[in-house]
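A.B. asks: sequence and predicted model, in that order:
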Amino acid sequence: MTRSIPPSLAPVVAELELEAADLVTTAKLDEIVKASGVGTATRTVATRLRERGWLLPTGQRGVWEFAPGATAGAVSRGGHTRLLRSVFARTDVACGLTFQAAAWAHGIADRAPVRLEVAAESAREARKLPDGLDVSVFDPTLGYVTLKGVPVLRPASVLAHMASSPTDVRSWTSALEWLPDLVAEATPDDVLTELNERPATVTARLGYLIQGLRPDIAEKIAGPSTKTWFGPRQKVIRHDSHWQIADTLLPFDPRSLASVAGANV
C-alpha cells in the first residue's frame, strides 16, 4: 500500500526514519517538528501522519507507533507488548509481565495471552495502566528482567505471585501447559528469596503447588502453621495434610506432577 507524504511533512517523516523511531510521543514529535523547521502545529502534523498511515494508534493517548517506509503500508511492528511499551513511553510504572505473559516472554509458553498479564507493584501503580492489560498487584522481591522490550518477572517471582493470588490466574488448566517448564527454571535460592517475609499462607501454597515438580525446593520451604485455602472458600476439591491446604481451585493434583528437578542443569 502506497502512503503519500505531503512535501511539508517530508522532513518529519525523514527524521523519524533516520532515528529508526518506534514509539513516538507528542513531546518527541513536537521536538522533531521544531527541529525540522516545519511551521505546521504539532497536533496537525500528528493528525495528517495518522490519516496517511505513518503513525498508528497504540491505545495510549499521545503515543503512536511509527510505521516506516520499509513496512508494507500502515502495518504494526509492535507485537504483543506494544500497549505496555506505549505506557513506558510516557511515564514510569513499576510493573512487569506475569503468569502466561511472563512464561511467553521467557520462551517457555508458546503463545502470549490475548490480554497481557501485568503485575503492578501497588494499587497506585496499577491505576496508571490501561484497561487493555490484565492487571493485578504483586511486588516482587527479585528484580525484573527485560524481555520483549518490557520488564518481566523472574520465574521464582511468577511462582510467588501465583501462590499469593491464585484466583488472579486466568486459567489454571492453561497454566499447566507452561508451569512445569517455569518451575524448572526457578532456582532454590530465588524461590526462598521471594518467600522471605511473605505470609505463611503464601509459603504453604507455593510448597503445595511445586511439591511434585520440584521436591528439592519444596523440602527447603518452611512447613505451614495453619490451614490455608488455595482458592475461594467453597467446596474443597482436595486436601493436603502436609501443607494444610484446602484446595478449591486447581483442576489438577500438584502432588501427581512429575519432577522436573535438574531438567535445566
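C.D. replies: Yep, that arrived. Numbers count the residues shown, from 1 in each chain.
A.B. asks: going forward, measure contacts and count neighbours with C-alpha atoms only.
C.D. replies: Will do.
A.B. asks: correct me, but residue 126 touches residue 137?
C.D. replies: Yes: the pair residue 126 / residue 137 is scored as a contact, 6.9 Å apart, by C-alpha atoms under 8 Å.
A.B. asks: how near is the most centrally placed residue in the chain to residue 197?
C.D. replies: The chain has residue 97 as the residue nearest its centroid, 1.7 Å off, counting by C-alpha atoms, centre = their mean. As judged by C-alpha to C-alpha, to the nearest Å, residue 97 and residue 197 stand 23 Å apart.
A.B. asks: separation between the residue nearest to the centre of the chain and residue 157?
C.D. replies: In terms of C-alpha to C-alpha, residue 97 sits 11 Å off from residue 157.
A.B. asks: go on, residue 192?
C.D. replies: Residue 192 is 10 Å from residue 157, by C-alpha to C-alpha.
A.B. asks: what do you get for residue 102?
C.D. replies: Using C-alpha to C-alpha, residue 102 is found at 10 Å from residue 157.
A.B. asks: likewise for residue 216?
C.D. replies: 18 Å.
A.B. asks: looking at those two, which has the bigger crowd around it?
C.D. replies: Neighbours per residue, other C-alpha atoms under 10 Å: of residue 216 and residue 157, the larger number sits with residue 157, 26 against 17.
A.B. asks: put this next to the previous one:
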Amino acid sequence: MARMITRPVADIIEQLELDGDTIVTVDRLASVMDEVGTTGSPRMLAYELQRDGWLGTLRSRGAWEFIPGSRAGSYSSGDRFLEFRAQHALRTGWSGVLAMESSASLLGLAQRILDREVIALPDDVAFPKAMSGQWRCVRIEIPDEGVTVINGLPTWGREGLLVGIRPSGYKGIAGLGQWLSEAPFDVDTDKVLRLLAAASAAARQRTAYLLQASGNREAAQEIVDADSPAEQPGSGRVVRADDTTPSQGSATTGSTHISALEVDREPRHRRTPGSPLPRREMRTRCRPSRHRRRLPGCPTHRTRRYPHSKDLERLPD
C-alpha cells in the first residue's frame, strides 16, 4: 500500500528515518519539530502520521511505532518487545528489566518462546496497564551489576539470570532443564558472589544447585565455600564441602568429605511425639514418608546427570 508524504511532514519523516527511531512519543515529535523548524501541535502531527501510515498503534498511550519507508507498506515490525520499549520511552528512568524466560531468550539460551514475556519490577513500582494480559511481572530486584543491555533492551545478564531464577517465576521449567544441561553454564563467579552478597540462604543454595546441575561444579563449590560455616547437625543449613566433621546420621562412616549440597536432615527442634511440625520446619525438612515435596540436593534423592524438571520446580523459592 502506497503511503503519502505531504510537504509539511516530509522533513519530520526524514529526520525520524535518519535517527532510526523505533518508538515515537509526543515529546519526541515535539523535539523533532523544533529541529526542523515546524510549528503546530505534536499530538495533531501524530494523528496525521498515523492516518498516512507512518505510525503504528500501540497499547501504551502517547507512544507509537514508527514504520520506516523501507517496509513495503504500513506493516508492523513484529517486535514482541514494542510495549516494553514504549514504556521506557514514555518514562525516563523506568526500572523495568526483562527477566526469566525473556532474558534467557535474549541471551540465546532458551529455545522456546512462551506466550507472555516477563519483566522484573521492584515492589514499589506499579505494573503498567498497557502490558497486562500480554506480559507477566515478577517482583525481583537484581543489582545493576547483573543487568545488561541487548539491542537497546535492559535485561538480566547471565549472572543476573542465574541468581534471579525462581521456580515460581520461571514457567518454562522443561526448557530451563534443557538449556541448563547442554553445557556447563559459564559465569563470572566473583560477580555471582557479589550479587549474592545480600541474598538469602535459599538464593545461594538455589544458585549453587543450578551451577552444579549444569556441570559447572567448580563455581558451585566456590559459592558453597563462600557461605557461612556449617552449623551443628539439626540446623538445616547447607554443609560446606571442606568441613572435616561428618554429619550426624551420615550413611558413610569415617568420611571427611561431604557433598556440596548435602542438607542436614536432623530435626531443628526437639519435639514431643505426636506434636505438629512447625511451619518453617515443614518447608525445610525432607521427609519422604510424610511430605510429597522434597528438597533438591537431599541425600535421599537419586543423583541424576542432568536436572529433572520436577527437581527444578522444587527449588527453594
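C.D. replies: On my side now, so go ahead. Quick caveat, the model's predicted, so the values are computed rather than measured.
A.B. asks: quick one on the thing from earlier: mutual contacts of residue 126 and residue 137 of the first structure, please.
C.D. replies: 119, 120 (C-alpha atoms under 8 Å, 6 or more residues apart in numbering).
A.B. asks: run through the helices of the stretch 51-200 of the first structure in chain order.
C.D. replies: 82-88, 99-105, 123-126, 155-164, 172-185, 188-195, 200-210 (DSSP state H, counting those that start in this stretch).
A.B. asks: any chance of the ones you listed in JSON lines with distance to residue 76 of the first structure as columns?
C.D. replies: Shown next, in JSON lines, are the helices of the stretch 51-200 of the first structure (distance: least, C-alpha to C-alpha, whole Å):
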{"stretch": "helix 82-88", "distance to residue 76 of the first structure": "9"}
{"stretch": "helix 99-105", "distance to residue 76 of the first structure": "19"}
{"stretch": "helix 123-126", "distance to residue 76 of the first structure": "26"}
{"stretch": "helix 155-164", "distance to residue 76 of the first structure": "29"}
{"stretch": "helix 172-185", "distance to residue 76 of the first structure": "28"}
{"stretch": "helix 188-195", "distance to residue 76 of the first structure": "37"}
{"stretch": "helix 200-210", "distance to residue 76 of the first structure": "39"}
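A.B. asks: show me what contacts residue 96 of the second structure?
C.D. replies: Going by C-alpha under 8 Å, 6+ apart, residue 96 of the second structure touches 88, 119, 120, 121, 154.
A.B. asks: residue 245 of the first structure versus the counterpart of the last one in the first structure, what's the distance?
C.D. replies: Okay, so that is residue 154 of the second structure. Residue pairing (TM-score structural alignment): residue 154 of the second structure is matched to residue 151 of the first structure. In this view, residue 151 of the first structure and residue 245 of the first structure are 32 Å apart by C-alpha to C-alpha.
A.B. asks: for these two, indicate the residue with more neighbours.
C.D. replies: More neighbours surround residue 245 than the other of residue 151 of the first structure and residue 245, with 24 against 21 (other C-alpha under 10 Å).
A.B. asks: nearest spatial neighbour of that one, chain-adjacent residues omitted?
C.D. replies: Nearest residue to residue 245 of the first structure, sequence neighbours excluded (C-alpha to C-alpha, 6 or more residues apart in numbering): residue 228, at 5.0 Å.
A.B. asks: does the one you found really touch residue 199, like I thought?
C.D. replies: No: checked against C-alpha under 8 Å, the pair residue 228 of the first structure and residue 199 is beyond contact range at 10.9 Å.
A.B. asks: among the two, which residue is more densely surrounded?
C.D. replies: Remark: of residue 228 of the first structure and residue 199, residue 228 carries more neighbours, 20 against 10, as counted by other C-alpha under 10 Å.
A.B. asks: residue contacts, the more buried one?
C.D. replies: 201, 204, 205, 244, 245, 246.
A.B. asks: surely the first one meets residue 223?
C.D. replies: No: with contacts counted by C-alpha under 8 Å, residue 201 of the first structure stays clear of residue 223, the gap being 10.1 Å.
A.B. asks: quick one: which of these two has more around it?
C.D. replies: More neighbours surround residue 201 than the other of residue 201 of the first structure and residue 223, with 21 against 15 (other C-alpha under 10 Å).
A.B. asks: distance of that one from residue 244 of the first structure?
C.D. replies: Taking C-alpha to C-alpha, one finds residue 201 of the first structure at 10 Å from residue 244 of the first structure.
A.B. asks: tell me where the second structure has strands.
C.D. replies: Counting by DSSP state E, the segments of the second structure that form strands are 23-25, 55-57, 63-66, 97-98, 117-120, 135-138, 147-150, 153-156.
A.B. asks: quick one: closest of those strands to residue 110 of the second structure.
C.D. replies: strand 117-120 (12.6 Å; C-alpha to C-alpha).
A.B. asks: let me see the residues that make contact with that closest one.
C.D. replies: Against strand 117-120 of the second structure from outside (C-alpha under 8 Å, 6+ apart): 96-102, 134-141.
A.B. asks: same question for stretch 157-169 of the second structure.
C.D. replies: Contacts for stretch 157-169 of the second structure (C-alpha under 8 Å, 6+ apart): 99-100, 103-104, 107, 138, 140, 142, 146-148, 173, 187-188, 191-192, 195-196, 203-204, 206-207, 210, 312-317.
A.B. asks: list the buried residues in that stretch.
C.D. replies: The neighbour-count criterion (16 or more other C-alpha atoms under 10 Å) identifies 157, 158, 159, 160, 161, 162, 163, 164, 165, 166, 167, 169 as the buried residues of stretch 157-169 of the second structure.
A.B. asks: any chance of those in TSV, with distance to residue 51 of the second structure too?
C.D. replies: Output for these, formatted as TSV (distance: C-alpha to C-alpha, whole Å):
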residue	distance to residue 51 of the second structure
157	40
158	43
159	45
160	43
161	42
162	45
163	46
164	43
165	44
166	45
167	46
169	41
